[in-house]
Structures are given as C-alpha cells and as structure tokens.
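Give me a 3D structure for the following:
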Amino acid sequence: MIKVVFLGPPGAGKGTQAVRIAEKYNVPHISTGDILRAAVKEGTELGQLAKSYMDRGELVPDEVIIGIIRERLSQPDIRERGFILDGFPRTLKQAEALDQLLSELNMPLDRVIYLNVDDEEIVKRLLARGRADDTEEVIRNRLKVYREQTAPLIDYYAEKCLLAEIYGVGEIDEITKKIEEALGLGE
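Reported below is the predicted structural model:
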C-alpha cells in the first residue's frame, strides 16, 4: 500500500509521474485537477464555481476541495490499496485538513514527492501543451500563486521528515525511477 502526495509547481510533471506510479503499482490516483475539469465539463454548480477561479489562475477554495478529497479517501479502494494525491494539498490549511482526515482514517502519509522544476521550464512546458487557459500571463500568475500558497508545504513536509525532493527535468523514465527509489519501490 502506497500513501503519497505529489507536490510541485503546475507543469512539473506531477500528473504524468503520478499516473505512471499508480498504474504500475495498482494504486488509486486522485487528481483534483481531473476532478475539477470533469465538473467544469459537466457544467455542474461546483464546476461553474471552480471554472471562475481557474480562469483567473486562482485556486479553488479550500472547503470545496477538502470536501471532494474527504469523499474520495473514504472509498473502499483507498482503504485497500492506498492513494496517490496529485494537486492536493495546495495550501497549509489543506495540508492540515489532510493530516486531520488521514488521522481519522488511520492512514498516515508514507511520503511527499516534490518535483522541483524552475519557472522558465514550467512556462515553456505549459505553453507547449496548448490548453486555452494556458496563456503566459495566466501561467506566470499560477506560478506566483504557487510560490505564495503551495511552496510553504515544502518546509511543512520536510519538517515532518516526509519530503523527497526530485529534480523534475530529464527523461521521464529516469524521473520515475528516482520516485520509485524515494518510495522504496526500486526493482
């Protein structure tokens, strides 16, 4: 059973790596970005609210995200196989709420994988993927929001001795191998 959080700036490769680890080790991958994009696509009330924040490059409010995560972590597949959280937590408040929730569920985190990638590489990557919401202005605002709200989690998890920092630039397979080693899953 793996219980891990993937942390890093937008475009660092968290989703790519989380999916690779999830598929290889049969662990549920929980991407708040995917959950929110699905809600936006379906036009749900939550989706419309989330879209208004996302279009401005801002974070969706904690209460909404925490509710989604609470619901998902309470499901049977999580109890059996663990989880990979991708895109949550993004703030200290969310990290504290996650700690509380995992304590209630008696499922402590094993590790936090921090993919470290510099800003100019992020801008290049996100512009290249061509999403409508990925203009340079929005990307740079997302990086500013990340530095202000999410980057403090690096120290938060380092102080708990859970952080494994991995340089997120290079061959995808090599980065995956480093993540597996940090999770004690090396072959």
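
CA atoms for contacts and neighbours, from now on please.
Noted.

could you show me where the strands are in this protein, in order?
Secondary structure of the chain (DSSP state E): strands at 2-7, 29-31, 82-86, 111-116, 163-167.

residues near the closest residue to Leu143 other than its chain neighbours, how many?
Spatial nearest neighbour of Leu143, excluding adjacent residues (Cα to Cα, 6 or more residues apart in numbering): Pro9 at 6.7 Å. Using other Cα atoms under 10 Å, the number of residues around Pro9 comes to 24.

same thing with Asp155?
11.

Helices along the chain, start to end?
Taking DSSP state H to define them, one finds helices in the chain at 14-25, 32-42, 45-54, 62-73, 76-81, 92-104, 119-129, 136-145, 152-159, 172-182.

how about CSV for those, with distance to Ile113 added?
Formatted as CSV, these follow (distance: least, Cα to Cα, whole Å):
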stretch, distance to Ile113
helix 14-25, 9
helix 32-42, 16
helix 45-54, 24
helix 62-73, 18
helix 76-81, 18
helix 92-104, 14
helix 119-129, 17
helix 136-145, 18
helix 152-159, 10
helix 172-182, 7
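
Which among the ones you listed is found nearest to Lys3?
Among those, helix 76-81 comes nearest to Lys3, with 8.5 Å by Cα to Cα.

which strands and helices sit next to that closest one?
Helices and strands touching helix 76-81, by 3 or more Cα pairs under 8 Å, 6 or more residues apart in numbering; DSSP states H and E: there are none.

Compute the distance between Thr135 and Arg142, please.
10 Å (Cα to Cα, to the nearest Å).

what do you get for His29?
Counting by Cα to Cα - His29 and Arg142 are separated by 23 Å.

Verify the contact between Leu115 and Gly11 for me.
No - in this structure, Leu115 is not within contact of Gly11 by Cα atoms under 8 Å, at 9.8 Å.

Which of the strands of the chain has the highest mean neighbour count?
strand 82-86 (a mean of 24; mean count of other Cα atoms under 10 Å).

same for that strand, what does it pack against?
strand 2-7, helix 14-25, strand 29-31, helix 32-42.

So for Thr135 and Arg142, which residue has more residues nearby?
Higher neighbour count among Thr135 and Arg142: Arg142, with 20 against 15, using other Cα under 10 Å.

shouldn't that one be in contact with Gly11?
No - with contact defined as Cα under 8 Å, Arg142 and Gly11 do not form a contacting pair (10.3 Å).

just to revisit the earlier point, the helices of the chain: which one's closest to Ile2?
helix 76-81 (6.9 Å).

Now the closest one: buried residues?
The neighbour-count check on helix 76-81 (16 or more other Cα atoms under 10 Å) flags Ile78 as buried.

now the other sequence, so there's something to compare against:
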Amino acid sequence: MDETVKPLRIPPQMSVYADKHNIFHLEQSMLSSLVIDRPEDPISYLISLLRRSSVDIPRVLLLGPPAVGKHTVAKKLSAELRAVQVTTDSLLEGQSELSVQAHQYTLKEQELPTELLVQLIQQRLNEIDCFNRVRLRSDSAFLDFLSIRLLYVLLERSRGKLVDPLTGDIYHRTFIWPVDDTVAQRLEIPSETQLLAELQRYRCEGTGLNSAYQHVLKIINADQPHADIYQQVLAFVRTRRRSITPRILLLGPPGSGKSHQARLLSKKYKMVDVCCGQLLRSVAADGSALGEEIQSYLDDGRRVPDSIVLQVLEERLSRVDCSCSGWILHGFPYDLQQAKSLQEFQQPNRVFFLELTDDVCLERITLRATDPVSGERFHAMTRPAPSSEVTDRLKTRPEDSTDSVTHNLSQYRIHSAVLQAVYPDACHIDADQDPHSVFEALESRLTAY
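Modelled structure (predicted):
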C-alpha cells in the first residue's frame, strides 16, 4: 500500500458503536437536510433537527413519474399510519401569507416558484401535528430521511388516469374504479399535454433525485397491482426505522458466482466490494514490505498465512468507505478458525450461502478458457469462442483444471458445514439459475433483514 497516502480508518469499536446508534445514517441525513434547506444558521438548524430526530417518527417522501400511483399510496398510508399528508393542493388551502401568495400563481395558471414552494413546505412541516405524526409528501422532492421512488410505468397506464374534480382523488379505468357511481360519472380525464410535460420533467430530474436520496432510497416496481405496491411501501415504512450499515458475507463453492453477485450488489447499493484474493494481489503489487512478503507466497503457489490475510482485511474493512457504506466480502473466511478471527474485529450482519452442486461447479469452471490475445474469457457451453482460430489459442488456467477444482470443492464441503454452524441465521440461495434471478433472490433477502 502507498505509504505516502494514509486512508482514513475507523477503529472497529467505533464502527460498531456508530452502527448501534445509527451515527452514519444520522450524519448523512443531516448533511442532506443542510444541502436541501440551506439554513442561514446551520448550527441552530442542526440542533433543531436533532431534537426532532430523537423521536422515532418516519418522514416519507414518494417520488415517481406522473400517474405512477403516488397520490393513491400516500392517501392509504395517511389513513393507515394516521399521518399528515402534504401535497401542493393542501399547502394552498392554508390562510398564511405564503399560502395566499402561492394561490395567486394558481389563479393565473402559473407554476409555483421553487423557493416559494420550499417555504410553504417548511412552514407546514414546522406545525405541531407534523412534529408528532408521520409526514407524507407525494409530489415533489424537498423532504429527507425516508424516500420511496416508484418507477417503470407505461404511458398507456398514464392514459387511463381519471381525476375526481371535487375531491382531487385519482382513479384509473382498469386498476382503480370508484365504487360510487356518482363519483364515477363526474370523473375527468387530465390533460395529456400536461402529463407528457410532467413525465419529461421527471425524467430530467430523476437521476439527481436518485443521487440525493441514495442513502435512504427504496425502489419499487410500480408496474404491478397497486395493492401489491402499497404493501411493499407499508412494509418498508414500518421496518426501515433506522439504517444498518450492511456487512455482507458471500459464501459458496467455487463457481457459484460470488464475485459476479458482489459486483452487482456493490454497483446498485454503493457498498464496497472486497474480494479477498484480489485484495491480497493488490497489496502484493504496491511495493510495501507487507506486499513483498505476500508476493513471495503467491509466487511459490503457497497459501498466504491467516495472520497476514487478517491484517490486510482488518485494515481494508476499517476504512471510512467500508464503515459508512458497508462492504461485501467474498473469498474469506475459508474455515472455522478464519471465521472466528473475523468475528473478533468485524461481525457480518448479513450472510449468504450460494448453493450449487459439484457437477454444476465443475461444468462452470473446467469448461472456461481465456483468449491470450484479447483477454476475453469464453465458456464451451454458455459462451463459445466466435471462431476456430480463437478456439485453438484458448488457454485454461491451472486452477481451473478438473483435478484442482475437484480438490477445492472437496475442501469447501469439509468446511461448509462448520461455517453454517457459525452463521446459523444465514440465508441459502439457489445459485443454479441465471445470474439475474440469483441477484433478485439476494436482493429480496437483503432488504428483509
């Protein structure tokens, strides 16, 4: 490792304390609030924010394109949780000077200025009922803490949207039809021009919204029955009272796809992908004294001693990116002693076993080979080489030979039962399916913790 650059490290004890008391999540939320609200007196603002945050009341923001179902979900949540629902229309119903000023824009059919809308929201959220009850906002992006974004809605679904002009309630020709015939008769079709404009605006702003709320974001596929959507939202609101920094172990036999799934999880959830083998090779190449020692083991094909592996892992997992964003570790632990040693300085809170039979593992690994010219990896069954010329020059790594893989599988089976005893609450995932299905299974269990 570069001795001239000292990465910021957080001692394991501090990391555990911060996780227990939700420090990192609180820090991210406070920073997000500062950036959004930009108060004149940041210190007083943060003190007020901390006082409000001491009460475990979720603040919910629903984001999504037009006709995705935000209004319907917000209305049901409001009734279920006895929540204060905040919409643009409700903000205009007030009698304050700001509300009257905003109402003038609506009379002229002009869009509310962003600054005025923010002031209206801040004014409403500072009222006593919003301090003591859940706050819901369903049509903009000026709130923090708990965000739910609903995506993937077809335009045809939007065209089925109907509005009750008396109550403002949203209905749909196919999905949500009013029980009362009187209500059904007075429904109106919203302007499609306005709908398309709102959709285009959301698409322009969607990436920024995703980035602003990534630490508290829950993405739900809204192209499904609205009752299913609501149940997912409600479950998330009820269970996500505090953020637990993920410390994930991916365990499984060779060829089960641990590295691939770790990359997918890391990319989507911004966690740090820590592959033990790759980490050792990285340290070996940095020119440090420890790196030279590790390189000597790698050159001779010997196993790097546990004491060195643990030293490298402890240093990496205690860096601030791992402590704040969480990590996914694979390639370690290998046996009972390594698992016990890991527990001494980092305790994983999510453990997954990727299950695969030996026959499938052998097929996945022994039939793959690398083109030394392009560096691409091919597989005799799932991704054959494009030509006989490429096939003739393919090279198989020694560790991918049948004898080597069979030995590694045998060793894994010996230790896997013990590792399962160390992690009795681990989730077992069927890895004998396409990578996307495996990822979905991992993801569903990841958010269920």
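
Could you dump the helices and strands packed on strand 82-86 of structure 1 into JSON lines and include distance to Arg90 of structure 1?
Shown next, in JSON lines, are these (distance: least, Cα to Cα, whole Å):
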{"stretch": "strand 2-7", "distance to Arg90 of structure 1": "8"}
{"stretch": "helix 14-25", "distance to Arg90 of structure 1": "13"}
{"stretch": "strand 29-31", "distance to Arg90 of structure 1": "12"}
{"stretch": "helix 32-42", "distance to Arg90 of structure 1": "10"}
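
among those, which is the most enclosed?
strand 2-7 (a mean of 22).

mean shift between that strand and structure 2?
Taken over the aligned residues, the distance from strand 2-7 of structure 1 to structure 2 averages 0.7 Å (mean Cα distance after the TM-score superposition for structure 1).

So what touches that strand?
Strand 2-7 of structure 1 is contacted by residues 14, 18, 27, 81-89, 107-115 when judged by Cα atoms under 8 Å, 6 or more residues apart in numbering.

List the residues that contact the aligned partner of Val112 of structure 1 in structure 2.
Per TM-score structural alignment, the equivalent position to Val112 of structure 1 in structure 2 is Val351. When contacts are counted by Cα under 8 Å, 6+ apart, Val351 of structure 2 touches Ile248, Leu249, Leu250, Leu251, Tyr423, Asp425, Ala426, Cys427.

please redo it, this time with the cut-off set to 10 Å
Each residue near Val351 of structure 2 by Cα atoms under 10 Å, 6 or more residues apart in numbering is listed here: 247-251, 328-329, 420, 423-428, 446.

again with Glu165 of structure 1
Leu7, Gly8, Val112, Ile113, Tyr114, Leu115, Asn116, Ile154, Ala158, Lys178, Ile179, Ala182.

closest to Ile68 of structure 1 out of the helices and strands packed on strand 82-86 of structure 1?
Across these, closest to Ile68 of structure 1 is helix 32-42 (Cα to Cα), at 8.2 Å.

counting contacts, what elements does that closest one pack onto?
helix 45-54, helix 62-73, strand 82-86 (3 or more Cα pairs under 10 Å, 6 or more residues apart in numbering; DSSP states H and E).

run the last query once more with 8 Å
Counting contacts by 3+ Cα pairs under 8 Å, 6+ apart, helix 32-42 of structure 1 packs against helix 45-54, strand 82-86.

Can you give me the neighbour number for the nearest residue to Ala284 of structure 2 once chain neighbours are set aside?
Closest residue to Ala284 of structure 2 apart from its sequence neighbours, by Cα to Cα, 6+ apart: Gly291 at 3.7 Å. Close neighbours of Gly291 of structure 2, defined as other Cα under 10 Å, add up to 18.

Check Ala227 of structure 2 too.
For Ala227 of structure 2, using other Cα under 10 Å, the count is 13.

got it, and the one 4 residues further on?
Counted with other Cα under 10 Å, the burial measure for Gln231 of structure 2 works out to 13 neighbours.

does it sit in a helix or strand, and which one?
Using DSSP states H and E, Gln231 of structure 2 maps to helix 226-239.

can you give me how far that helix is from the chain middle?
Centroid displacement of helix 226-239 of structure 2 relative to its chain, using Cα atoms, centre = their mean, to the nearest Å, is 17 Å.

Touching both of Thr135 and Arg142 of structure 1, which residues are there?
By Cα under 8 Å, 6+ apart, no residue touches both Thr135 of structure 1 and Arg142.

which SS state does Asp129 of structure 2 fall under?
helix (DSSP: H, G, I helix; E, B strand; the rest coil).

Give the burial count for the nearest residue to it once chain neighbours are set aside, as a bare number.
Nearest non-adjacent residue to Asp129 of structure 2, counting by Cα to Cα, 6+ apart: Val84, 7.3 Å away. Using other Cα under 10 Å, Val84 of structure 2 is surrounded by 23 other residues.

burial count for the spatially closest residue to Ala369 of structure 2 that is not a sequence neighbour?
Take Ala369 of structure 2 and drop its neighbours on the chain: the residue closest to it by Cα to Cα, 6+ apart is Thr396, 4.6 Å away. Per other Cα under 10 Å, the neighbour tally for Thr396 of structure 2 reads 16.

what's the distance between Thr396 of structure 2 and Thr370 of structure 2?
6 Å.

Quick one: map Thr91 of structure 1 onto structure 2.
Match for Thr91 of structure 1 (TM-score structural alignment): Asp335.

Now that match: closest residue in space, sequence neighbours ignored.
His415 (5.5 Å).

tell me the strands in the stretch 101-250 of structure 2, going along the chain?
135-137, 146-151, 161-163, 170-172, 217-221, 247-251 (DSSP state E, counting those that start in this stretch).

Could you give the residue range in structure 1 aligned to the first one?
Here strand 135-137 of structure 2 fails to align to any part of structure 1, judged by TM-score structural alignment.

what separates that strand from the chain centre, distance-wise?
22 Å.
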